[in-house]
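Chemist: whatever this is, show me its structure:
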Amino acid sequence: MRQYNQTKRILVTGGAGFLGSHLCERLVSQGHDVLCLDNFFTGSRRNVEHLLDSPRFELMRHDVTFPLYVEVDEIYNLACPASPIHYQYDPVQTTKTSVHGAINMLGLAKRVRAKILQASTSEVYGDPEVHPQPESYWGRVNPIGPRSCYDEGKRCAETLFFDYYRQHRLRIKVVRIFNTYGPRMHPNDGRVVSNFIVQALNGEDITIYGNGSQTRSFCYVDDLIEAMDRTMNTPDDFTGPVNIGNPGEFSMLELAEQVIALTGSRSKLRHLPLPTDDPKQRCPDSSLAKAALGGWEPQVPLAEGLKRTIEYFDALLARER
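Modeler: Now for the predicted structure:
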């Protein structure tokens, strides 16, 4: 690894996506040289166009299922569709992105002796029997269901990361991301926050799956990126996995009510059947993150984060009208 100055060359795969674009923005602002990699399946050039004039930012179209030969100091591996609509569109490719992508990025990290972080997911816990979910919980995942391409792909990627750590002494970090929301979410990704906001702004019925009692925790994107950055900069003997999310827990009905109130919408609730293998509860035990990441805790309350996200979608929908 280069030692001649403090500026690092950092690769972000999936860098034009929702989370990746915010991460690229942060790293550029810190003075690092950022190589943003994306195949634009769910990512968008628009998410990073404000960075294109920076001499510290480079955008490359590439699919992580193919090998990559570049020189970098650190790698953030975020490449993979993360919403059911997108990852179920081509489930075989979703698994390839998680597994082949991990193999290719780990191989690159091994060759150039880079530190590498894997963006894993709370989906590795499946429909949990333990609540809230600590990192020690092995999960309850259906290996052959419609969500398995994502759930098991991410679980296999974690396996690969820890095998490279044990076998090759690679410097790894693994974060398990819980529901995150904020500006630059894809408006049609089918995730609950974007769904509710877009439906409310358009005056459409808000679709609730099941009776709405199922719960999620919602972490604003700025808090997530802060935790991810801190994780990459922990001592080498800290590998994770570490849960990154907001321990505040809300039902789908509570979320819908907040969105309707904040948008001033007259939308009504419409209940639909619960999707296969949809978890009834999802909430992180975030005690390890607080202990290992310098006292990290989410700072943005749900109401404030929703206001910022609503403003983003309101402007986006206005441009498209």
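Chemist: use CA for all of it now, contacts and neighbours both
Modeler: Fine.
Chemist: which parts of the stretch 151-300 of the chain are helices?
Modeler: Along the stretch 151-300 of the chain, counting by DSSP state H, counting those that start in this stretch, helices occupy 192-201, 221-232, 252-263, 287-292.
Chemist: helices and strands around the third one, which ones?
Modeler: Taking 3 or more C-alpha pairs under 8 Å, 6 or more residues apart in numbering; DSSP states H and E as the contact definition, the neighbouring helices and strands of helix 252-263 are helix 192-201, strand 206-209, helix 302-320.
Chemist: switch the cut-off to 10 Å
Modeler: helix 192-201, strand 206-209, strand 215-216, strand 269-272, helix 302-320 (3 or more C-alpha pairs under 10 Å, 6 or more residues apart in numbering; DSSP states H and E).
Chemist: show me what contacts the closest residue to Cys80 other than its chain neighbours?
Modeler: Ranked by C-alpha to C-alpha, 6 or more residues apart in numbering and with sequence neighbours excluded, the top spatial neighbour of Cys80 is Thr97, at 6.0 Å. Taking C-alpha atoms under 10 Å, 6 or more residues apart in numbering, we find Thr97 in contact with 63-66, 79-81, 87, 91, 103-104, 149-150, 153-154, 157.
Chemist: how does it look with 8 Å?
Modeler: Residues near Thr97 by C-alpha atoms under 8 Å, 6 or more residues apart in numbering: 64-65, 79-80.
Chemist: out of the residues you listed, list just those in helices.
Modeler: Among these, DSSP state H puts none in helices.
Chemist: and which of the residues you listed is nearest Phe41?
Modeler: Closest approach to Phe41 among the contacts of Thr97 (C-alpha to C-alpha): Cys80, at 9.1 Å.
Chemist: let's see this one next, to set against the first:
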Amino acid sequence: MGSELTYRRHEPQTLSDSYSPKPNKPWLSVIRPIRYMLREQRLLFVLLGILLGAFFIAILPSSSHRQITYHDAYSVSQLAQIMNPPQPVYRPGFGSISSGGKVPLGLKRKGLRIVVTGGAGFVGSHLVDRLIARGDSVIVVDNFFTGNKDNVMHHFGNPRFELIRHDVVEPLLLEVDQIYHLACPASPVHYKYNPTNVVGTLNMLGLAKRVGARFLLTSTSEVYGDPLQHPQVETYWGNVNPIGVRSCYDEGKRTAETLAMDYHRGAGVEVRIARIFNTYGPRMCIDDGRVVSNFVAQALRKEPLTVYGDGKQTRSFQFVSDLVEGLMRLMEGEHVGPFNLGNPGEFTMLELAQVVQETIDPNAKIEFKPNTEDDPHKRKPDITKAKDLLGWEPKVALRKGLPMMVSDFRQRIFGDHKDSSSSA
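Modeler: As a prediction, the model looks like this:
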């Protein structure tokens, strides 16, 4: 055994240049990478990539062709708007909206959460109607000093409507996007008894600051006092008696504007200021001492129409729907104001009495009484600023809007008694 091993150790062997346990096969250099790709699933990914690339190459020309055919349905400007929609302007607070641009087709506008102070009143209730119809959630805050539940009762049961009995002279905690601050008695009979301008405005501005809400103040043409400039423009500072019988309202609203601008400049609150001129329409208080409601109620009751002074003092009268449109445009716009919101059509008190006679009773008498203290002699708004920046102007003429107010007053004054008496 040992000799055999010795023999094999010394047996001459032929050595090749390179060691290989198996003979070299030339086709293995081709097969080996393919087999590796198959084992590691590399080929699957390569094929997938090729298919995806081919798919996108096939799609691109057809989509460019479709873009050309869009011109049949859209203008170039509309296409630009679709391809590059306006970016929404976000404000800190409970919610946010885009203040400009259109809502893309198929997408609904996001409803806002809005508080309307004085929302059960004459103007406030009409504003609530418009906001609810637009799809917003509305919280009405009212102490019912001059407001009335009947004005908003048709919204009871609507999940987007809330009613809070509250006086704005006390603080209020809410989470809202916008605040329409209308809570303030607007007729001499009421504001002399309960002036709430300053404290109520201060509380609502504090709420707007805390929650980041946009705040709209409904100021008044009374900030011009007995004006020495006619018509009145927003840059006119007014001629107000600071200690007169009307000063609690006139100076209160002037102070409210001051507070709003201070919160805007000092605390960054987004504010809007509207100076409202004489407004009339359905749901107006029947016996609030304002001239239109006085004349209409007196004519319906067959009483003399009371004209104070010589009847030559002038006023401008806008229908409530025009005012609500102006308030909403101001709130949604990007301009602070103040803005005059009124109808530049000017009437003397005698002319107004004659229009009421024509509408209700041609035989109604006119009775003259001494004029009240600090009664402005002329009142007419210059609405150039509202036309240019808000695209707003009143649409309803006095002779067109007055019959709608008369119909509402007739129903509220006589009610069912009118129907029963006529049938009897």
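Chemist: now the TM-score, please.
Modeler: Superposed pair, TM-score by TM-score structural alignment, normalised by the length of structure 1: 0.96. Supporting alignment: 313 aligned residues with a C-alpha RMSD of 1.1 Å.
Chemist: still on that earlier bit, ChimeraX command to pick out the buried ones of the contacts of Thr97 of structure 1?
Modeler: Applying 16 or more other C-alpha atoms under 10 Å to those, the buried members can be selected in ChimeraX as follows:
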select :64,65,79,80
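Chemist: how about the contacts of Thr97 of structure 1 in TSV, adding distance to Ser265 of structure 1?
Modeler: Shown next, in TSV, are the contacts of Thr97 of structure 1 (distance: C-alpha to C-alpha, whole Å):
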residue	distance to Ser265 of structure 1
Val64	41
Thr65	43
Ala79	35
Cys80	33
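Chemist: and Gly53 of structure 2, which helix or strand is it part of?
Modeler: For Gly53 of structure 2, the element it lies in under DSSP states H and E is helix 42-69.
Chemist: also Phe215 of structure 2?
Modeler: strand 214-220.
Chemist: what range does that strand cover in structure 1?
Modeler: Counting by TM-score structural alignment, strand 214-220 of structure 2 pairs with residues 115-121 of structure 1.
Chemist: list the buried residues of that stretch.
Modeler: So for stretch 115-121 of structure 1, counting by 16+ other C-alpha under 10 Å, buried means 115-121.
Chemist: you'd agree Met60 of structure 1 is up against Leu37?
Modeler: Yes. Using C-alpha atoms under 8 Å, Met60 of structure 1 is in contact with Leu37, at 5.0 Å.
Chemist: in terms of neighbours, single out the busier of those two.
Modeler: Between Met60 of structure 1 and Leu37, counting by other C-alpha atoms under 10 Å, Leu37 is the more crowded of the two (25 against 13).
Chemist: host element of that one?
Modeler: Following DSSP H and E, one finds Leu37 of structure 1 within strand 33-38.
Chemist: and that strand, which stretch of structure 2?
Modeler: So strand 33-38 of structure 1 is aligned with residues 137-142, judged by TM-score structural alignment.
Chemist: re the thing from before, out of the helices and strands packed on helix 252-263 of structure 1, flag the one nearest Val175 of structure 1.
Modeler: Proximity to Val175 of structure 1 (C-alpha to C-alpha) singles out strand 215-216 among these, at 17.9 Å.
Chemist: the stretch 1-150 of structure 1: strands as residue ranges?
Modeler: Taking DSSP state E, counting those that start in this stretch to define them, one finds strands in the stretch 1-150 of structure 1 at 9-13, 33-38, 57-61, 74-77, 115-121.
Chemist: map Ser251 of structure 1 across to structure 2 for me.
Modeler: Using TM-score structural alignment, the partner of Ser251 of structure 1 in structure 2 is Thr348.
Chemist: state the distance from that match to Phe317 of structure 2.
Modeler: 11 Å (C-alpha to C-alpha, to the nearest Å).
Chemist: compare these two (neighbour count), which wins?
Modeler: Of the pair Thr348 of structure 2 and Phe317, Phe317 is the one with more neighbours under other C-alpha under 10 Å, namely 25 against 18.
Chemist: ok, that one touching Leu398?
Modeler: Yes. Shown here, Phe317 of structure 2 and Leu398 form a contact pair, counting by C-alpha under 8 Å, at 6.9 Å.
Chemist: how much space separates the closest residue to Glu71 of structure 1 other than its chain neighbours from Leu293 of structure 1?
Modeler: Among residues not flanking Glu71 of structure 1 along the chain, Val112 sits closest, at 6.5 Å (C-alpha to C-alpha, 6+ apart). The spacing between Val112 of structure 1 and Leu293 of structure 1, counted by C-alpha to C-alpha, is 26 Å.
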